[in-house]
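Peer 1: Show me how the following folds:
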Amino acid sequence: MASHIGKLPVAIPAGVEVSIEGQNFSVKGSKGSDSYTIPEGITGAVEGDQIVLTPADDERQTRAYHGLSRSIIASMVKGVHDGYTKTLDIIGTGYRAQMKGKGIEFSLGYSHTITVQPPEGIEFELPNANQVIVKGTDKQVVGQAAANIRKLRAPEPYKGKGIKYTDEHILRKAGKAGK
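Peer 2: Below you'll find the model as predicted:
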């Protein structure tokens, strides 16, 4: 029995070039290019405007890699065609960010500023001093770069101050009982 996810074909949008040479898979689009090595026991083929992955045998591990490979390839195709973005909000009095070259300099209530340089293939945007947009073609690297920025000052539960994802909901605590 093949993986439920792995047996689904990956649609190739217009403007995206796909090449498979043995176990090496590469994709090129308007936003960039990416490559991935398909694990042994799984073969890939381009059939029309779809990518189809087939497992050679029905071992449990091959089945797991089958679904994983399909998910990674689907993410790569979407990344080089549309790209990925993560938006972070900076909340708190005096908390702000500003561009410094390709990096961002954060003022987050510490005695010093923190400068973050973008990893390879990642781009930062600042629409205003309290919002950071992380863009790139690799879903994993975009998510990790955003998580590293959020980690600089994670949102706290009492006032909600810190760096949070735009779509993140912070559970608030009541605090002291008051007078």
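
Peer 1: from here on, contacts and neighbour counts on C-alpha atoms
Peer 2: Noted.

Peer 1: how about the strands in the chain?
Peer 2: 10-11, 17-21, 24-28, 33-37, 42-47, 50-55, 84-91, 96-100, 103-107, 114-116, 122-128, 131-136, 162-165 (DSSP state E).

Peer 1: Here is the second sequence; please produce its structure so I can put it next to the first one:
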Amino acid sequence: GGILALVAFYMELPVWSIMVVLLIRSAGTAFHSPAFNAATPMIVPKEELTKCAGYTQTMQAVSAIISPAAAAFLYAVWPLNAIILLDIVGAILACVTVAISSIPTPELCPETKRQQFLQDMKEGYVVLKQNRGLFALLWIGVIYMFFYMPISTLFPLISMSYFKGTPAHASAAEIAFAVGMLLGGVILSIWGGFK
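Peer 2: A predicted model of the protein is given here:
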């Protein structure tokens, strides 16, 4: 991100450089998301986990609603390198927050210390397979991530290129998805889900 900001000071950013940064960011997210999901049950009481998931989804949806409008506004008043620097400042603040937060470290049983990652994955899969609902949900999530996530990044391009829309139309499409997430998150936060 910082390199992109520096390059943007001197020249127009080539598309390939943005793609490289997005690739690195996606690789980081592949580690960040599981770590975040694994840390949550260590911090949140068991009976509040479903509501916490609702709060998390609500915050993500609010962010997804605000982000397109904020991005369109900032793009109109700031140069691209300033927007990239703002992203870097946000990442630094997030890292500092995590660094000063107290996240408990679970104690491992002596026999599990020697187990390898693939063995742990296999055992977890076997446990999930015993619960039909969770097992189905796992594969629905996998299929969703595999097909929808790559397509979702192209929605703004589809809105503007294929449907001949404007950045406002692209933002409206993103906001519509985010509103659905927001409603789902609010309902889950209030309701708490099934037993």
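
Peer 1: Put one on top of the other, what's the TM-score?
Peer 2: The TM-score (TM-score structural alignment, normalised by the length of the first structure) is 0.22; 71 aligned residues with a CA RMSD of 5.6 Å.

Peer 1: Can you report how many residues lie near residue 45 of the first structure?
Peer 2: Residues within reach of residue 45 of the first structure, counting by other CA atoms under 10 Å, total 16.

Peer 1: Over to residue 47 of the first structure?
Peer 2: 11.

Peer 1: repeat for residue 51 of the second structure
Peer 2: Here the number of neighbours of residue 51 of the second structure (other CA under 10 Å) works out to 20.

Peer 1: The one 4 residues further on now?
Peer 2: When counting by other CA under 10 Å, one arrives at 19 neighbours for residue 55 of the second structure.

Peer 1: Please give the element, helix or strand, for it.
Peer 2: Element membership for residue 55 of the second structure (DSSP states H and E) is helix 49-77.

Peer 1: on that earlier part again, any chance of the strands of the first structure in CSV, plus distance to residue 67 of the first structure?
Peer 2: Shown next, in CSV, are these (distance: least, CA to CA, whole Å):
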stretch, distance to residue 67 of the first structure
strand 10-11, 12
strand 17-21, 18
strand 24-28, 15
strand 33-37, 14
strand 42-47, 10
strand 50-55, 9
strand 84-91, 21
strand 96-100, 39
strand 103-107, 36
strand 114-116, 34
strand 122-128, 26
strand 131-136, 24
strand 162-165, 28
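
Peer 1: ranges for the helices of the second structure?
Peer 2: 2-10, 15-43, 49-77, 80-100, 117-130, 132-152, 155-157, 167-191 (DSSP state H).

Peer 1: Just the buried residues of the fifth one, please?
Peer 2: Read that as helix 117-130 of the second structure. By neighbour count on 16 or more other CA atoms under 10 Å, the buried set for helix 117-130 of the second structure is residue 128.

Peer 1: That helix - contacts with which helices or strands?
Peer 2: helix 132-152 (3 or more CA pairs under 8 Å, 6 or more residues apart in numbering; DSSP states H and E).

Peer 1: Would you mind pulling up the elements that the helix it packs on packs against?
Peer 2: If you count contacts as 3+ CA pairs under 8 Å, 6+ apart, helix 132-152 of the second structure packs onto helix 117-130.

Peer 1: and the helix it packs on, how far out from the chain's middle?
Peer 2: Remark: helix 117-130 of the second structure is offset 24 Å from the chain centroid, using CA atoms, centre = their mean, to the nearest Å.

Peer 1: Next, the angle from it to helix 132-152.
Peer 2: 120 degrees (axes from the mean of the first three to the mean of the last three CA atoms, to 10 degrees).

Peer 1: who's in contact with helix 117-130 of the second structure?
Peer 2: 134-135 (CA atoms under 8 Å, 6 or more residues apart in numbering).

Peer 1: run the last query once more with 10 Å
Peer 2: Identification of contacts with helix 117-130 of the second structure by CA atoms under 10 Å, 6 or more residues apart in numbering yields 112, 134-138.
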